[in-house]
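J.: Turn this into a structure:
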Amino acid sequence: MKWICMSFRCCSFAAFLKCNIIISRFGFHRFQSHWYHSSPFVDSKNKRLVDTLHSQAVKNGSLLNLDVCNHVLNLYVKSKNLDLAQKLFDEIPVRDTQAWTILISGFAQIGSFGMVLNLFREMQMEGICPNQFTLSSVLKCCSSVSNFQLGKGIHGWILRNGIYRDVVLENSMLDLYLKCRVFEYAKTLFELMEKRDTVSWNIMIGAYLQAGDMEKSLDMFRSLPRKDVVSWNTIIDGLMQKGYERNALEQLYHMVENGSELSKFTFSIALVLVSSLLLMQLGRQLHGRVVRLGIHNDGFVRTSLVEMYCKCGRMDKASLILREMHVDSLRKKFPKVSWKESMTEIISWSSMVSGYVWNGKYEDALKIFRSMVLELVVVDITSVTSIISACANAGIMEFGRQTHAYVHKIGHKIDLHLASSFIDMYSKCGCLNDAWVIFRQTSDPNVVLWTSIISGCAFHGQGKEAIRLFEQMRYQGIIPNEVTFVGVLTACSHAGLLKEGCKYFSMMKEVYHIEPGIEHYTCMVDLYGRAGCLNEIKEFIHENGISHLCVIWKSFLSSCRLHKNIEMGKWVADNILQLEPSDAGTYILLSNMYATNHKWEEAARVRSLMRKREVKKHPGQSWMQLKDQVHTFVMGDRSHPQAMEIYAYLDKLIGRVKEIGYSFDVKLVMHDVEEEQGQVLLCHHSEKLALAYAIIYTASGTPIRIMKNLRICTDCHNFMKYTSQLLEREIIVRDIHRFHHFKHGCCSCGDYW
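T.: I've put the predicted structure just below:
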């Protein structure tokens, strides 16, 4: 009989079924189990096969064989037909460990963690002893739902009952303790493990990276007996995610020097790293290698290439990658989709939109979206979400509204994920009321939705409202995550709530066991700075070991400028320039700080040093959207079609606001510029030009929304306050830090930004 089974290994599906009937007809039921296992179709996900086998087993009585039952059960699990698997499982009179394990692992694979834990409890109540495979699946579920107590109890039960602990099971326990943020337990377990594989080491390396301990993670990585591609990917990606981009780049070079194989995921990580460091030349080298290896058409790699060229400002290269794609193969996959030559794959729509947004080409982004709609391209919701995110980052609300309407038009339900994206978009576009409408219309909001509205309130300076929402969320039993705490700490920072901010920072660590990230630390530094606690900032940086993070020092420098502490500001600027010698913002901020305090020679020295080192200042841009067109303005630029009208109106407006108390802040211009000339420079800042255009071409009494890519200067900030008072209009300006709501001569930021 065994020979017969082997002879049919290469038979057709139909022949297999005929043979199965013959075996049943001649009464070879004792061979039935071996026949199922010998079949070349046992791993098939074909539901017809599973149903046929089940039916035959019922007819010939072989289902009474527990081994056959377990095998059919396994086939149902592999075909993801868990309902029928559960039904068959319930019909088995006496279930062994294997049957329980098959069903538990099936529910674990589809993420039904609650069902897994319920089945495990039933298994224990029936007195069935789990094996290491059962326990591994259950521990993974405990990790996913952060059920530390149950996981710890299972670990204790394993030790008490002497269950064989293979490396897979011990890795599951290791992962559990780390996911539940019980780091000491994980370290002890790792040290006691008799056998560790590469996965064990990778888990611990990732844990140290998550905790922000770069030195320990690198020490462990160097101690790793055998480094596979996953190990390299873990250390490079982890360092990059934690803000150690240069260290990540160094490890990438080491990986290449060691001759390690680079996977598709490695190239994706490397291209993201290149994007963040704007290393165009290295990006081109990686592109060449990707092409030589023949993996340039891989979805993840291709998207990373497009985004790399977009972020490096080479939209032509990004478009070229899309034009090189095989349109025919895509039409086979999406036969009803009409494509333009320059847009050859669905996944790349959002990348190109984002790319144009990153490079300030908002009208091009709008054109792509219009082409997409006109060509009737069926865009998946993931791409739509990316487009919404691009609208949010650029602050182009009308484009966002069009996307919202498009989602309704195609009949897609606004689920929690999409609702969260729209809340974020409307908030960042300066329309918090619309964000509130979506939040209130959504039933059973999850942590992501709560986080979006909390962050929206925080960004608009409504600190107390954000805190109220946070406490309401906790009262309803929803556990905040690390992003939620970024929102509530930002709210405390923007509202100057030092005591509350310190309370929530401690709560995050001690109650929810969330390790602070870069954004949490930045919020705390900004919070201390607003309160004038500059020495406390120094201590905070030292205590938390975050002196390698440039963004922390930049926030510190802003606080020094606000409180006119020149000596400390110089010391902070030196620290920044050691980390990023070419950071233009630091030179500008330090120079302005000297100029504000009449230290003209020092200000000139900083500007001279900037020229000597060939550091280029990013040009300030302001933009606003009127109907379907985005209007962009640069200081002193007269290329706009209505430039003459804009400049003439702005001059009149300046004269009118001067009458009610406004005066130019000439300290912001250099000492070698005459005051009259300095006033001319100040009056033509990009946000003033955008404001003048908005007043001319929008209805009286409607809010004016302006976006800016840099920090709004003190002079323009004062000008907006006086204009809002003069015209009795709300002016909303979003700069690089936050929203400023100017109304009745006051700003929502309280003159701190």
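J.: rest of the way, CA atoms for contacts and neighbours
T.: Will do.
J.: which residues are in contact with the top helix by length along the chain?
T.: Of all the segments of type helix in the chain, defined by DSSP state H, the longest one is helix 643-658. With contact meaning CA atoms under 8 Å, 6 or more residues apart in numbering, helix 643-658 is reached by 638, 683, 688-689, 692-693, 696, 719, 722-723, 726.
J.: what about Phe719, how many neighbours?
T.: Phe719: 23 surrounding residues under other CA atoms under 10 Å.
J.: re earlier: now list the buried members of the contacts of helix 643-658.
T.: Buried by 16 or more other CA atoms under 10 Å: 683, 688-689, 692-693, 719, 722-723, 726, out of the contacts of helix 643-658.
J.: Second input sequence below; structure requested for side-by-side comparison:
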Amino acid sequence: MFKSKTPKIFASKYATLCYSSAPSIVEATQFSHYLDPRFYLYELIKCKTPNQVKQVHAQITTNGLLKNQIVANKLLYIYCMHKSLDDSYALFCGLSEKNAVSWSVMIGGYAKNGDFINSLRIFRDYLRSGDRPDNYTLPFVIRVCRDTMDLKMGRLIHNVVYKCGLDSDDFVVAALVDMYSKCKVIGDAYQLFDKMPKRDLVTWTVMIGACTECGDPDEALSLFDRMREEGVVPDKVALVNVVNACAKIGAMHKAKVVHEYIARSKFSLDVILGTAMVDMYAKCGSVDVAREVFDGLREKNVITWSAMIGAYGYHGQGRNAIDMFPTMLRSRILPNKITFVSLLYACSHSGLVEEGKRLFNSMQKEYGVKPDIKHFTCMVDLLGRAGKIDESLQLIESMSVAKDEGIWGALLGACRIHGHVELAEKAAKSLIELQPQNPGHYVLLSNIYAKAGKWEDVAKIRELMSHQKLKKIPGWTWIEVDNKIHRFSVGDHTHPRSKEIYEKLNYMLKELEIAGYVPDTNFVLHDVDEELKLGNLFSHSEKLAIAFGLISTPEQSTIRIMKNLRVCGDCHTFCKFVSQVTSRVIVVRDANRFHHFKEGACSCGDYW
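T.: As a prediction, the model looks like this:
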């Protein structure tokens, strides 16, 4: 009877079924002979619960459309999207035919739901099936290796790529570059990247981000220049990576160049890029410019506020950091864990003990933020720096959260400042148990022993390090001059202007001694004669970088340097005298914070 109806009437009814806000499956079955697969694809998209998916699944089976691979794959995907992996896998196993999309949906479905083991198991079954993976399936598996940071499996998948003849495929190689980058095997990532005949924006962005994360931000900025030279226009994601690279290297000139490019390209500073810019200027040594960018942002979230509070903190402006907190609350932005870490850090490095205690006690009571190990670490550091060692130890012993290397490191640092040898031994023992391969813990304990004149204990630590083949992390200092980064190590003679640098340094030392500078050989903690100690002190990387800055930058200009380790006490004193004698402002960024030296004084107030 239905066949006798005119095509026009049927078309109208079919349109009603497909495009009404809630077409009925029961009604649809009345016209099952006329419904094509598109109807069910539309129905699957509309499903909001696993039960609704099962209902559509039943109709698809009833109408014999499960043999249609497009419909079957869509059903697999929708099950995975609703996290019904058992239903998805049962359907997958029952399919008479599977194509590359079917396998990819299952591999990706398990991966997106965090079941990486089954994701790789499905891939193994795919290989055993005799089918050859294509450039659609392989990137899914490579991303699993990336997310799990499973380098061994990643290399095996790389071999499969070669066997499938896809080692020149842009999509596959881009995924491999991403995987090696996340696994921090930057050399392999770079090798693949350079061989790519065509690099898209995503691949450039991944490579720039990888160099930044793996400790080579200078190379990341060089890649940014290369990318633009090759005509690839960066988007906001790429620019965030570039801005982060500037922040890592602390290069003010490069930061300004990137900022000018962003302004010239008319990129709006949204909350993500804007927050990155605030962080960049703060870590390049200018908290004032960071505040200007912050004030100019139309939209700020809790991360933006926390970044600005943190900037004041590591620039030694603890009071400014605390004053921002009520302003943030008045802006109807509620604090989170990061906010309180920034606040407590600021209190710790400015000696604001009572303010820090008040904030710590208010976290959970007033704002519902439960303190975690990072907040306890900040409090231990705050109390320890202030000389409240016993109170600091009591807090550690009363903690309900598991103790990590950060908490013991903070206590060990406090022991170094105040010469508490016995407690230092306890903290160091706990640190070495947690991280036996970290040479920094052994070195710090060795320095504490040396400062106390316990040379036998120093010898034991050195012997232990030698037995475990541990080496002290080398200290490096960077300075940006003429848009180029120059790097120095202790006793460095590799710089092209090395002779001039040492001549300037020797001349400066004589001037500083006249002004009252007395080298503090306590910071060369080795049992060697005083003459050798002085030689070691005078060739510290900070001093070499500053001497280079004095001979290669205009008079009265600010000298900015960055060190990968904590600046030593003698170099701190040296910087104060240099700022006084030369009338230069010197900004030093070390592993912990910033020091701004001007007219013989430091912004830290010698509390660091």
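J.: which residue is nearest the middle of structure 1?
T.: Val483 (9.9 Å; CA atoms, centre = their mean).
J.: Do a quick rundown of the strands in structure 2.
T.: Taking DSSP state E as the test, the strands found in structure 2 are 476-481, 484-489, 559-563, 586-589, 594-598, 601-602.
J.: how about these in CSV, adding mean neighbour count and distance to Arg358 of structure 2?
T.: Shown next, in CSV, are the strands of structure 2 (neighbours: other CA atoms under 10 Å; distance: least, CA to CA, whole Å):
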stretch, mean neighbour count, distance to Arg358 of structure 2
strand 476-481, 22, 37
strand 484-489, 17, 42
strand 559-563, 25, 33
strand 586-589, 24, 29
strand 594-598, 24, 25
strand 601-602, 20, 27
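J.: who wins for proximity to Asp178 of structure 2 among the ones you listed?
T.: Of all these, strand 484-489 sits nearest to Asp178 of structure 2, with 26.8 Å by CA to CA.
J.: Would you mind finding the match for Val437 of structure 1 in structure 2?
T.: Matched across to structure 2, Val437 of structure 1 falls on Glu292, judged by TM-score structural alignment.
J.: Could you double-check that the residue nearest to the centre of structure 1 lies in contact with Ile453?
T.: No - between Val483 of structure 1 and Ile453 there is no contact under CA atoms under 8 Å: 11.8 Å.
J.: Output the strands of structure 2 in TSV; the columns should cover distance to Ser4 of structure 2.
T.: As requested, the strands of structure 2 are arranged in TSV below (distance: least, CA to CA, whole Å):
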stretch	distance to Ser4 of structure 2
strand 476-481	85
strand 484-489	83
strand 559-563	85
strand 586-589	85
strand 594-598	86
strand 601-602	95
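J.: Arg199 of structure 2: which of those strands is closest?
T.: Smallest distance to Arg199 of structure 2 across those (CA to CA): 26.4 Å, for strand 484-489.
J.: what angle do that closest one and strand 476-481 make?
T.: Angle, strand 484-489 of structure 2 to strand 476-481, by axes from the mean of the first three to the mean of the last three CA atoms, to 10 degrees: 150 degrees.
J.: what does strand 484-489 of structure 2 correspond to over in structure 1?
T.: Residues 629-634 of structure 1 are where strand 484-489 of structure 2 lands when matched by TM-score structural alignment.
J.: distance between that stretch and the chain's centre?
T.: How far stretch 629-634 of structure 1 lies from its chain's middle: 28 Å, per CA atoms, centre = their mean, to the nearest Å.
J.: And for Ala15 of structure 1, the neighbour number?
T.: 12.
J.: according to the alignment, stretch 683-697 of structure 1 goes to what range in structure 2?
T.: Using TM-score structural alignment, stretch 683-697 of structure 1 pairs with 538-552 in structure 2.
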